[in-house]
Structures are given as C-alpha cells and as structure tokens.
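In: Fold the following.
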Amino acid sequence: MGCGASTSPTPAMPDVRYDASNLATRIGSGASCDVFLGTLLPSGEQVAVKLLDKLTTNPKRRAVLAEDIEGARTEAALLKQLQDCSHIVRLVGFLEDDKKAVTVLELVSGGDLLTAMEQGYREDDVKRLFAQILVALSACHELGIAHRDIKPENILLSRPRTDARVVVVDLGFAKMRSKGLRGRFTSNLGSPMYKAPEIWDRDVRARGYDGAASDMWSAGVLLFLMLSGQFPFRCQPAMKAFKSARDYARMQRKLLRTAVLAGDVHFDEAVWADVSPAGRALVSSLLRTDVRKALRGPMLA
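Out: Modelled structure (predicted):
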C-alpha cells in the first residue's frame, strides 16, 4: 500500500494519442473543464480525458481561463512527480495546443467516496479506506506538495466495494511549497466545509500557513463524515428567518467560520456511541485548531 514518491528529476512523458473523435461520454464536469471517457491509441486502454477548452464561450469559464490553463499545467507537472503512488491518480499524458489543454489520466471507475458513503461504512471499512488516503497525502507532503482540496468528491474508488483501492484526484488547487514565507501558503482555497481554521483566519493566512497541516485538517473533517455521516460543525440557521437563499448562504458561511475558528466540533452522542474511543480520539486530534497540538503532519501516515 505504500508509496515511494520520487525525488529525482521526472523524465518527459511519452507521446500520448487518444481517439479524439470518440469523446461522447461525459463522466465528469468541473468549473473549468469536462472529463470524458476516452480510448488510448493504439492500445485501446480506456482512460479519462480531462478537456479544457481554450476557445470556450462560457463567460464564467472565460473569466478564469488563464488561471485554469496554468492550473492544468501545474497539476500535470505535480502528478508526474507522484507516479510511484498507487493512491494518487496516474497521469498518462498532457497535451496542449492553441485550442485546448488535455490531461489524460487513468480511468478509476468505482465512483467517488461521497456516493459510496451514502450506503454507510463500518468502522473497520473506514479505517482501511482512510489509511489509503493518508498514504496519498504523505506522498504529496514528502515532496512539499499540498493538495488543498481534500473532500470526498476528490477521492475515487477502483470499485464500489469496501476493499477498493482509493485514488486521490483533482490536483487543480495543489501547489509545491515555495521558498517565500518560509515555504508556507497564503491562498484562500478549498471547499468551505473542509477548510482549516488557519485558512479562514485572514491574519494567519497573510503570515502564511502550513499546507500539509491544512490538508490533514481536511482529512479530519472527512474522517468525521465517514464515521458518522455528519459534518463536525453546526452551521444551519433556520431558513424561514431569511428573505433569500443568498442571505441564508451568507449566514451559513459566517456560522461555519465561527465554529471552525473556535474548534467547536459537535459529536452527536447517539451516533458516536457506536464509534470506538480510538476512532473518536483520532478525529479529535486532527480537528484541533492549534496546529502545534494537533495531529496534523505527515508523520500520521
């Protein structure tokens, strides 16, 4: 299950050809690109083809097109360095011209973790799956790479079973630690429910935060969700008190930020009574707001 992240210079990827005339089946869609089921030539291997259209007329996509193109290049470059880890999606190749940027990836066909969790997991199953997520994060962190968007939608399964291989995907927000600010990050990125307190805190963020530690906070939220089927923070105001969905969302975000910064983790005892003390202790260790006291480092994996 272990991963050996390569620290040697990464060789150039071999030329990749896929059947561009047969991309009819969309298997995913994001803010900046679409993912299609593709066929590798000449082997016939099925792959996932992530297509970013540089000529898009979608106004939302055009507004961030330059940033998304750079993100696609960065993702491919980082995936090249992580090829030895079987729990991070394998890069088959990256192609770019004036019209498009194409990332060709291994096809992981068992669905995402969010969908799988709808059936519920026994704690032993959670332990097995979560251990693989930690292996993937450890491989990233050993190379100074922060994923910055750990959530169940970005974790795929090789098959829809509890003995599946876990594969972490979507390194679009991922970044290599730089030399500035002592190798720390300052960007406000990530999905709100999974963002660490140091990212919510503007002052702390301006001084720079540890990307690996923030990934581990996100992993802690994910583990909480896997074990209980609930999020750790209460942030659901009464809908009838608001005139619009926008006002409701604004208040929900405010409540979430307050709860995260305070470390106000809510354990529903009726649910957590079935979770072992060790499982609960691990969640609590990951979700400590003080990074110095939290179990939020690569050593956990």
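
In: From now on I want contacts and neighbour counts done on CA atoms only, so please keep to that.
Out: OK.

In: Tell me the helix or strand right after the longest helix seen in the chain.
Out: With secondary structure taken from DSSP state H, the chain has its longest helix at helix 123-142. The helix or strand immediately downstream of helix 123-142 is strand 145-146, counting by DSSP states H and E.

In: how about the helix or strand that that next one is followed by: buried residues?
Out: Sequence order places strand 155-157 as the next helix or strand after strand 145-146, per DSSP H and E. Of the residues in strand 155-157, Ile155, Leu156, Leu157 count as buried by neighbour count, 16 or more other C-alpha atoms under 10 Å.

In: now stretch 188-198
Out: Gly190, Met193, Tyr194, Lys195, Ala196, Pro197, Glu198.

In: Show me those residues that map onto helices.
Out: Among these, the residues falling in helices (DSSP H) are Pro197, Glu198.

In: biggest separation within the buried residues of stretch 188-198, which pair?
Out: Met193 and Glu198 (13.5 Å; C-alpha to C-alpha).

In: list the helices and strands the one helix or strand Val92 maps to packs on?
Out: Taking DSSP H and E as the definition, Val92 sits inside strand 91-96. On a contact count with 3 or more C-alpha pairs under 8 Å, 6 or more residues apart in numbering; DSSP states H and E, strand 91-96 meets helix 65-81, strand 100-106.

In: immediately after the shortest one, which helix or strand?
Out: Pointing back at strand 100-106 there. helix 113-116.

In: circling back to that earlier point, and the longest helix of the chain with helix 65-81, angle?
Out: Put simply, helix 123-142 runs at 100 degrees to helix 65-81, going by axes from the mean of the first three to the mean of the last three C-alpha atoms, to 10 degrees.

In: To check against the first, give me the structure of this:
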Amino acid sequence: YLVMQLVSGGELFDRIVEKGFYTERDASQLIHQILDAVKYLHDMGIVHRDLKPENLLYYSMDEDSKIMISDFGLSKIEGAGSVMSTACGTPGYVAPEVLAQKPYSKAVDCWSIGVISYILLCGYPPFYDENDAKLFEQILKAEYEFDSPYWDDISDSAKDFICHLMEKDPLKRYTCEQALQHPWICGDTALDKNIHESVSAQIKKNFAKSKWKQAFNATAVVRHMRRLQLGTSLEGPSQITPTIGLKLCHSENFLAPGTIFSI
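Out: As a prediction, this is how the structure comes out:
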C-alpha cells in the first residue's frame, strides 16, 4: 500500500487567476516558500530538475494554504562523484547548461525558480518560440527582456532578483540560500500595487489548460533532440516520456514519480 497526501487546493495559476487582488508581495511570498522547500531538497542532496508552475499545487482551498512541490519523476539524488548531464526538464524552464550538454548541478533548479518568478510577475514566459530550436537558442544565450508595458509597474528589486537567478553562468547564479537573503524576498522592496488584471490576462492567454496538458509526440521529440545533439549524455541512454513538455531522463536514482514534497 502507498499512503499519499491529498492535495486539493488546485494549481498555482488557477488560484492567481481567481483572485481579485494580486501584488508583487504575493509573488514574493510564493517564491519565498518555494525557495525554502528547494533549499531543503538541495541540503538533502536532491535536485528536482523539473520545477515549473504546473508542479506547484496548493495544499487546500484555504486562503492561506501552503504551496506543495510535486512531480519528482525527474529528480536525482546527488551521490559522491556522480555527474549530472542528462538533458531533462521542460522547454522554457530548463537551464542553459543543460541544453549545452555540460555537467550541471543543483543550480538548474535555481534557474527554473527564476523563470517561475518572471512568469508570476507578468503572466508570460521569458523564453518562447513555436520553433524549439529557436527557443533553445534563446535559453542558451540567456536572452530575455522586461518588456513594456507589462514590467513598467514592477520594482527594480524584483527585476534584480530575477536577473541573479536567471544568470547564464551557474557559478555566478544565486543559490537558494543567497536568493532567500535578497531584499525582494526577506525585505520590504516588493510592491503592494495590484497587478492582477494584467498578470491574469496574460496567464489566461499564454497558459491555457489545453496548452498545459498537451502531450508531445514522443517520436517527434526524439528525432528533434537528435538533430540538436541532445540525445546522449554521461548518465546513460536518454528516455523520452510523452508528457507535458519535453522530458529526457535516465531512470536511475529518481525519487518515485508523483512524489509530493510539503513546503
């Protein structure tokens, strides 16, 4: 028998859209919870490798419900001398070093938190293209902007926070511990201006349920990734899962798929 926790509060984006009032401070508090949880995971030697809004669930329908991190199907437990280099994750959230086929570390999770923070403040992703090759090129170069008018009312502190997490060089990228010390998270620089109308409109436009749940054709993904030379790694043969986004992974040392970690 497997005894699992019931998570009934729904997905993060649904809750934001349903709100009538949503601010930078709300986003800051959400990211604070995520950073706390991922820091704990990292301290335990666990790298999630697929952090994205769809994997952030509310524990209950209560207004003050905590956020839960779910879907540990691609997670890996770091071992002595082990090297992570498998191309895995979801397009749009994966770190540049993963796409570059370089050995990578838990810093890939911090990059993903930066992408999530970006989306929580504007409602659209920092990297997007219908063509995956062009999307990956944007990510590899860490090319993103704070577009007007969507970012006009967002604080410089929030932008600075995101820039430290979405840093191309993983050695310069903030760790969870460093991010938790940023004034936007632990200070009072997050603004209280209501940004709900703009953010919710963009979320509904860019993250419709039909898009979240759209399954990728596994054969097409394999063929495409071979063209991009991302189909092999030091960890062993890659395996494709026809699921949300792109998931290339080696099955060794994963936590159980569907595991939910409480923040």
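
In: mean deviation (superposed) between the longest helix of the first structure and the second structure, please.
Out: Mean deviation of helix 123-142 of the first structure relative to the second structure after superposition (mean C-alpha distance after the TM-score superposition for the first structure): 0.6 Å.

In: give me the stretch of the second structure that that helix matches.
Out: Under TM-score structural alignment, the alignment places helix 123-142 of the first structure onto residues 24-43 of the second structure.

In: Kindly report the same for stretch 163-177 of the first structure.
Out: Stretch 163-177 of the first structure maps onto residues 64-78 of the second structure, going by TM-score structural alignment.

In: In that stretch, which of the residues would be classed as buried?
Out: By neighbour count on 16+ other C-alpha under 10 Å, the buried set for stretch 64-78 of the second structure is 66-78.

In: Ok, stretch 131-145 of the second structure next?
Out: Going by 16+ other C-alpha under 10 Å, stretch 131-145 of the second structure has these buried residues: Asp132, Leu135, Phe136, Glu137, Gln138, Ile139, Leu140, Ala142.

In: With distance to Glu11 of the second structure and secondary structure as new columns, can those be given to me in a markdown table?
Out: Formatted as a markdown table, those follow (distance: C-alpha to C-alpha, whole Å; DSSP: H, G, I helix; E, B strand; the rest coil):
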| residue | distance to Glu11 of the second structure | secondary structure |
| --- | --- | --- |
| Asp132 | 26 | helix |
| Leu135 | 25 | helix |
| Phe136 | 26 | helix |
| Glu137 | 29 | helix |
| Gln138 | 27 | helix |
| Ile139 | 25 | helix |
| Leu140 | 29 | helix |
| Ala142 | 27 | coil |
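
In: Turn those into CSV, columns for distance to Ile119 of the second structure.
Out: Formatted as CSV, these follow (distance: C-alpha to C-alpha, whole Å):
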residue, distance to Ile119 of the second structure
Asp132, 19
Leu135, 16
Phe136, 18
Glu137, 19
Gln138, 16
Ile139, 15
Leu140, 19
Ala142, 15
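
In: still on that earlier bit, for the buried residues of strand 155-157 of the first structure, which one is nearest Asp268 of the first structure?
Out: In terms of C-alpha to C-alpha, no member of the buried residues of strand 155-157 of the first structure lies closer to Asp268 of the first structure than Ile155, at 25.5 Å.

In: show me what contacts that closest one?
Out: By C-alpha atoms under 8 Å, 6 or more residues apart in numbering, the contact list for Ile155 of the first structure reads Asp112, Leu113, Val166, Val167, Val168, Val169.

In: Report the two of those separated the most.
Out: The span of the contacts of Ile155 of the first structure, defined through C-alpha to C-alpha, is set by Leu113 and Val169 at 11.4 Å.

In: tell me, what's touching the two both at once?
Out: Asn154, Ile155, Leu156.

In: which one is the last one nearest to, not counting chain neighbours?
Out: It refers to Leu156 of the first structure. Excluding the flanking residues, the one nearest Leu156 of the first structure by C-alpha to C-alpha, 6 or more residues apart in numbering is Asp112, at 4.2 Å.

In: so where do the helices sit in the stretch 151-300 of the first structure?
Out: 197-200, 202-207, 211-228, 245-262, 269-272, 277-286 (DSSP state H, counting those that start in this stretch).

In: whereabouts in the second structure does the fifth one align?
Out: Against the second structure, the aligned range for helix 269-272 of the first structure is residues 148-151 (TM-score structural alignment).

In: For the first structure, which residue occupies the most central location?
Out: Ile150 (2.8 Å; C-alpha atoms, centre = their mean).
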